[in-house]
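Peer 1: Here is a sequence with its predicted model. Questions after.
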Amino acid sequence: MSIAARFTDAWTGIDDPLLAAGDLLPVRLARACVQVLGVDGAGLSVMDGPGLRVPVGASDERAAAAERSQFTVGEGPCLHAHATGSTVLATDDVIAQRWPALYEQVVQGAGVRAVASLPLRAGRVGFGALDVYYGDPGDLGRLDLAAAGTVVTSIVRVLTASPGAADDPEGPSWLGSPGARRRGQVWQAMGVLNVRLGLGAPDALALLRAHAYATERDVDGVARDLLHGRLPLADLRLGPRA
């Protein structure tokens, strides 16, 4: 059986009623990646603008936490893969050298020891990335890149063929996944900072990221607390952790 057929069987064969809703399609795809590629975790994300990454599905909580860490520090394999259109392979040593802030959160915090990020492209247009994770850096060399490329092609076909992907102004239902809704609160918090502090979008996001890093949290959680009144504007702080 071909890799494409195995992947289709894997994601369509997930018999979990909790994952049946259309907004959880990317979660099923991420779990199928783990099954077919033999990786420890997988996450799918799309881009909502320059540097504005939206997580739409993860195979497990560790993969979801790794995505939140990349977004919080604003750099990492996924963003580089999307920006360059090329696959990025990074063990923990490479992450420490290229993205030291990410190393603290992903390697030391989430226990991810290696990452492969593959861009999602529809024609010539890149719109996201697939990240696959390993707990052992030695396993990265065993990733079948040809098989991973076939899986990426299948993912793009499934996502772009979903109802609403082409003609619904609100987009397909999978853009309303739980991870995407949480990230949407970051955009709302940026709007609050624009109105209350007069900050443009880049500066508002930078302030949220700085506070998240300073308090050892992720940006999603900081934004949620700001919107719900648990984080006063006066308590947002810039600068490194003490």
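Peer 2: Arrived safely, thanks for sending.

Peer 1: Every contact and neighbour count from this point should use C-alpha atoms.
Peer 2: Fine.

Peer 1: quick one: the strands in this structure?
Peer 2: Counting by DSSP state E, the chain has these strands, from start to end: 41-47, 53-58, 88-91, 114-122, 125-134.

Peer 1: Who are the contact partners of the residue lying closest to Ser45 once chain neighbours are set aside?
Peer 2: If you skip the residues right next to it in sequence, Ser45 has Pro55 as its closest partner in space, 4.2 Å away by C-alpha to C-alpha, 6 or more residues apart in numbering. Taking C-alpha atoms under 8 Å, 6 or more residues apart in numbering as the criterion, Pro55 is in contact with Gly43, Leu44, Ser45, Val46, Ala64, Glu67, Gly179, Ala180, Arg183.

Peer 1: could these be laid out in CSV, adding neighbour count and distance to Pro26?
Peer 2: Rendered in CSV, the data for these read as follows (neighbours: other C-alpha atoms under 10 Å; distance: C-alpha to C-alpha, whole Å):
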residue, neighbour count, distance to Pro26
Gly43, 31, 8
Leu44, 28, 7
Ser45, 25, 9
Val46, 21, 11
Ala64, 20, 12
Glu67, 25, 14
Gly179, 22, 10
Ala180, 19, 11
Arg183, 23, 15
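
Peer 1: take a look at this one as well, against the first:
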Amino acid sequence: MNREQRLAAAFVGLSDTLADDVDPVILLDRLARHCVEIIGADGVGIMMATSRGDLRTMAVTDERTGFLELLELQAGEGPCLECYRKGVPVDSQDLDAHTDRWPEWAPLARRSGFRSAHALPLRVNHQTIGAVNLLLDIPGGLPQADLVLAQALADVAALALIHWSVERTRPSDIHTRLQVAVAVKSMVDMATGMIAEHGGLGPSEALSALHVYAAGNNCRLIDTARALVQRTLRLEEVLGASR
């Protein structure tokens, strides 16, 4: 497979929380492996927050990365910890230039053969739940485009972790979820029709008005549609928001 095909397969594999052989450890191992095989990192470590708010190593791709992850937790410094605390990506294109920033971690990372590092947040709905360490044997780090892809993979993995359940999904559960989706679409269609008739709008304009009102009031589209159908929200309010 070419890189685009491998990326597509990676996103599908990370999001498939219904498979019988998937659990949080496998998901994070997959993420780490994809960051090496597709993104181009030489070593990857993944940490997640515990209920106490500290971090625990969940996946590493090799022994030297595992050693550095352990050191990072013991020393209380390093790109992963900084990324988790700040909730933003952390970059070091040359670890030799960051010995003041990470006086214990950076020299040992350098002696382990790594020359540059990136850390990306694991996040769900703007909440940081961990971090991904990308370590490279050469200075300069990864291109920005590759970091964007790595962050997208991390975001998908984080969402999958939140939606994974220890209980196996039954065929009836899948059928129920599908029927909920169909019911939601029917509710949105009904509300869209009400807006179109009341405002003299076409279907696409009416749906756009529904979206505008929902976004402007920080509401889910289905909640806005339900409020219209149940007459707890006036049509004039929705139409007014789009004008």
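Peer 2: Sure, I can see it. All of these numbers come straight from a predicted model, not from anything done at the bench.

Peer 1: Once they're superposed, what TM-score comes out?
Peer 2: Superposed pair, TM-score by TM-score structural alignment, normalised by the length of the first structure: 0.57. Supporting alignment: 159 aligned residues with a C-alpha RMSD of 3.0 Å.

Peer 1: before we move on, the earlier item: need the contacts of Pro55 of the first structure in JSON lines (columns: distance to Ala204 of the first structure).
Peer 2: Putting the contacts of Pro55 of the first structure into JSON lines (distance: C-alpha to C-alpha, whole Å) gives the following:
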{"residue": "Gly43", "distance to Ala204 of the first structure": "26"}
{"residue": "Leu44", "distance to Ala204 of the first structure": "25"}
{"residue": "Ser45", "distance to Ala204 of the first structure": "22"}
{"residue": "Val46", "distance to Ala204 of the first structure": "21"}
{"residue": "Ala64", "distance to Ala204 of the first structure": "23"}
{"residue": "Glu67", "distance to Ala204 of the first structure": "20"}
{"residue": "Gly179", "distance to Ala204 of the first structure": "21"}
{"residue": "Ala180", "distance to Ala204 of the first structure": "19"}
{"residue": "Arg183", "distance to Ala204 of the first structure": "14"}
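
Peer 1: for the strands of the first structure, which one sits closest to Val106 of the first structure?
Peer 2: Evaluated over these, closeness to Val106 of the first structure peaks at strand 114-122, with 9.4 Å, by C-alpha to C-alpha.

Peer 1: In the first structure, what stretch matches stretch 223-232 of the second structure?
Peer 2: Under TM-score structural alignment, the alignment places stretch 223-232 of the second structure onto no residue of the first structure.

Peer 1: So what does Asp146 of the second structure match up with in the first structure?
Peer 2: Matched by TM-score structural alignment, Asp146 of the second structure corresponds to Asp144 in the first structure.

Peer 1: The residue nearest to that match when sequence neighbours are not counted: what's it in contact with?
Peer 2: Nearest non-adjacent residue to Asp144 of the first structure, counting by C-alpha to C-alpha, 6+ apart: Leu37, 7.5 Å away. With contact taken as C-alpha under 8 Å, 6+ apart, Leu37 of the first structure is in contact with Leu143, Asp144, Ala147, Ala148.

Peer 1: quick one on the thing from earlier: which among the strands of the first structure is found nearest to Gly221 of the first structure?
Peer 2: Between Gly221 of the first structure and these, the shortest gap by C-alpha to C-alpha is with strand 53-58, which sits at 14.2 Å.
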